[in-house]
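Peer 1: this one's sequence-less:
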């Protein structure tokens, strides 16, 4: 009977072959005489607080499964955010939380028709991957020339197959925020059966008074979900802990689809310790915001026009010269994130790293201004 079996190699689903590859930020190259710095992944350059490290060290029961719904953490988050604890669903980073949302509300229906998920582009590079992995069709709407979402074009792209819309604010990798007014106007144009996801991974770095308030917006609209993370401001990227906030008619389904035990006890204890010392966390964030403003001012003085950033990174729209700049940075022991043919994203890091980045920009002003 084995002679009649098909001996072709095992193949994944066709969509897998079409998925773009997620390119994580690379570590810096060692250069003699220079301290290497990684400015490629929007990481917090500060280690977690001492209180957080102590909580990690004190976590016991690693041989036991964690609380799968993060009960204590959700209760603490509820107090900080001013929302019901049952409206919070944790996940393995905000990306894990987003994957739960898409797996629940976007995919291929029983009639074979794919749901459509609308998002700006360029935006977070994992979006087209997780959308297509869920079985849905990605609908990418080009950014405006200033790196902002084209909300009019996004609204016009809505049709009967649209199930989810992703709004990234501040937008990764370009940096601009969405304002409360423009989001309110946009929501008014979206059918109530379409889920709107406000991805606020960098919300702690925002200082623009006009910026959208995700929590306020979800409280006013039953079809809005807010995504947040402990990876950036809290410096817990390695522990993979994020969460979504939405109404019970949404969270009840998210918990059905969520991967059990996705958030470890270590991550939960670290997040709670960080929340308990939020004033110290925000003091560090304030110092990074000050550095961001210093870097932006210096780039502006050099004559370079960059999108207005409210995140912990800046975007250099270098186009075809993007990868040339990446190589120049590597030669100076700096790792930055290049997007071929589009631009370069540079995280705000240690003061010395930022100074070296600015020196690189001064030495290559022709490249920057071309």
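Peer 2: Received it, and whenever you're ready, just let me know what you need. Note that the coordinates shown come from a computational prediction; the quantities given were computed from them, not determined experimentally.
Peer 1: can we go C-alpha only for contacts and neighbour counts from here?
Peer 2: OK.
Peer 1: what's next to stretch 261-271, contact-wise?
Peer 2: Under the contact criterion Cα atoms under 8 Å, 6 or more residues apart in numbering, stretch 261-271 has outside partners 52-53, 55-56, 59, 62, 65-70, 73, 90-92, 230, 234, 236, 239-241.
Peer 1: Comparison target, given below:
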């Protein structure tokens, strides 16, 4: 081969991605709305407009967006800490709870370590685990569409570093009871980080899930993960947080991408905490609609598990799933389909919810 040929080959070759990256499944977001008549019910977003106080805070902060945000998010961390009666040293923030989760996996796991989680659960779990070079350990859901905690405990090995518990579970909506979770925590080694992912906790009926803060105070290896994306309506700004033992929280702050939570997001999150009563009023409306839809769907013959998220879950095999997706597409309703498992439908405004009920009623005729 001549020198010119070698140069040509070098010029046309491309860098090679890590095998872990090339083999990753792509995260599948909810489909986006493309018109005014489309009901976008695939992404579990709040259908309410932003809280007025949050929108005002963003507008005011926009005039300074030429400046970097506070990388340590001191004010936001202090406000979250006061809201939860912990210290700012126990809080780490990131771009959505999924961003904080990436900080957790990066900060705790070495190549070959294991991360246990239920399946099906949040779709980003295996992606983040594999990206870190760790090994995802999927434990099938139980017959009630919830976490099989006994099987998860039995799956713990010497390589287990993290256990992810999504409650209420996305996409099935089933919570983990406080009593079951406490028994589980007693059985897990203290050097395994147990992450209680509560992205939808504001939508849960009081007492249906765990008192995660009480468990955190009793078990130092517990980490709580929450977000402002859902009930607070800040999905477009990306801000979430973790509550963890101070030394763990400090590690999570070190693994964060610098300035990853924008100044606008920080100000909006603080304003949202101040508007918690208004947020709860909006959540109450979603809960009422969720209950109304569940009653109607059960009367139509659909078998549902009581959901504690802002969504409903219908278990469906491939044939039923294809039929449902096609019916919703014809009705200009975007829903979230999980191949081989079922369909998730975000609870939205009454008019959109009625359209969902009409589509599903037609499928039982």
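Peer 2: Perfect, I can see it now. Everything numeric in this text was worked out from a predicted model, so none of it was measured.
Peer 1: re earlier: now, of the contacts of stretch 261-271 of the first structure, which are buried?
Peer 2: Applying a neighbour-count criterion of 16 or more other Cα atoms under 10 Å, the buried members of the contacts of stretch 261-271 of the first structure are 52, 55-56, 66-70, 73, 90-92, 230, 234, 236, 239-241.
Peer 1: Mark which of the residues you listed are part of helices, please.
Peer 2: Among those, the ones falling in helices (DSSP state H) are 52, 55-56, 73.
Peer 1: what's the matching residue for residue 74 of the first structure over in the second structure?
Peer 2: Alignment note: residue 74 of the first structure maps to residue 77 in the second structure; criterion TM-score structural alignment.
Peer 1: ranges for the strands of the stretch 151-300 of the second structure?
Peer 2: Remark: strands assigned in the stretch 151-300 of the second structure by DSSP state E, counting those that start in this stretch are 160-166, 193-197, 222-227, 240-243.
Peer 1: In the first structure, which residues correspond to the last one?
Peer 2: This points to strand 240-243 of the second structure. Alignment of strand 240-243 of the second structure against the first structure: residues 242-245, by TM-score structural alignment.
Peer 1: Can you list the buried residues in that stretch?
Peer 2: 242-245.
Peer 1: what stretch of the second structure does the longest helix along the first structure fall on?
Peer 2: Using DSSP H to define each element, the first structure has its longest helix at helix 278-301. Mapped onto the second structure using TM-score structural alignment, helix 278-301 of the first structure spans residues 276-299.
Peer 1: Once aligned, what mean separation remains between the matching stretch and the first structure?
Peer 2: After superposition onto the first structure, stretch 276-299 of the second structure sits on average 0.7 Å from its aligned residues (mean Cα distance after the TM-score superposition for the first structure).
Peer 1: Next, the buried residues of that stretch.
Peer 2: Within stretch 276-299 of the second structure, the residues that count as buried by 16+ other Cα under 10 Å are 278-279, 282-283, 286-287, 289-291, 293-294, 297.
Peer 1: Please apply the same query to stretch 245-252 of the first structure.
Peer 2: For stretch 245-252 of the first structure, a neighbour-count test (16+ other Cα under 10 Å) marks 245-247, 250-251 as buried.
Peer 1: and what of stretch 12-26 of the first structure?
Peer 2: Here stretch 12-26 of the first structure shows residue 25 as buried, counting by 16+ other Cα under 10 Å.
Peer 1: what about that stretch, how long is it end to end?
Peer 2: Chord length of stretch 12-26 of the first structure, first to last residue, is 27 Å (Cα to Cα, to the nearest Å).
Peer 1: Might you calculate how far that stretch sits from the centre of the chain?
Peer 2: Taking Cα atoms, centre = their mean, to the nearest Å, one finds stretch 12-26 of the first structure lying 18 Å from the centre of the chain it belongs to.
Peer 1: just stretch 179-194 of the second structure next, same as before
Peer 2: On the basis of Cα atoms, centre = their mean, the separation between the geometric centre of stretch 179-194 of the second structure and that of its chain is 21 Å.
Peer 1: That stretch: end-to-end distance?
Peer 2: End-to-end distance of stretch 179-194 of the second structure (Cα to Cα): 16 Å.
Peer 1: same question, stretch 296-313 of the first structure
Peer 2: Stretch 296-313 of the first structure has an end-to-end distance of 10 Å (criterion: Cα to Cα).
Peer 1: Contacts for that stretch next, please.
Peer 2: Residues outside stretch 296-313 of the first structure that contact it (Cα under 8 Å, 6+ apart): 42, 146-147, 170, 173-177, 202-203, 205-208, 288-289, 292, 314-317, 345-348, 358, 361-362, 365, 368-369.
Peer 1: Stretch 154-168 of the second structure now?
Peer 2: Contacts to stretch 154-168 of the second structure, defined as Cα under 8 Å, 6+ apart, come from residues 105, 108-109, 112-118, 121-122, 147, 173-176, 188, 191-201, 204, 209, 307-309.
Peer 1: Just the buried residues of these.
Peer 2: Neighbour counting by 16+ other Cα under 10 Å classes 105, 108-109, 113-118, 121-122, 147, 173-176, 188, 192-201, 204, 209, 307-309 among those as buried.
Peer 1: For the residue lying closest to residue 284 of the second structure once chain neighbours are set aside, give its distance to residue 269 of the second structure.
Peer 2: Once flanking residues are discounted, residue 284 of the second structure sits nearest to residue 203: 7.9 Å by Cα to Cα, 6 or more residues apart in numbering. To residue 269 of the second structure, residue 203 of the second structure is 18 Å away according to Cα to Cα.
Peer 1: just to revisit the earlier point, next one: the match of helix 278-301 of the first structure to chain centre, how far?
Peer 2: Taking Cα atoms, centre = their mean, one finds stretch 276-299 of the second structure lying 20 Å from the centre of the chain it belongs to.
Peer 1: Likewise for stretch 61-72 of the second structure?
Peer 2: 26 Å.
Peer 1: End to end on that stretch, go ahead and measure it.
Peer 2: Terminal residues of stretch 61-72 of the second structure are spaced 17 Å apart (Cα to Cα).
Peer 1: Name the residues that touch it?
Peer 2: Contact with stretch 61-72 of the second structure is made by 253, 258-264, 267, as judged by Cα under 8 Å, 6+ apart.
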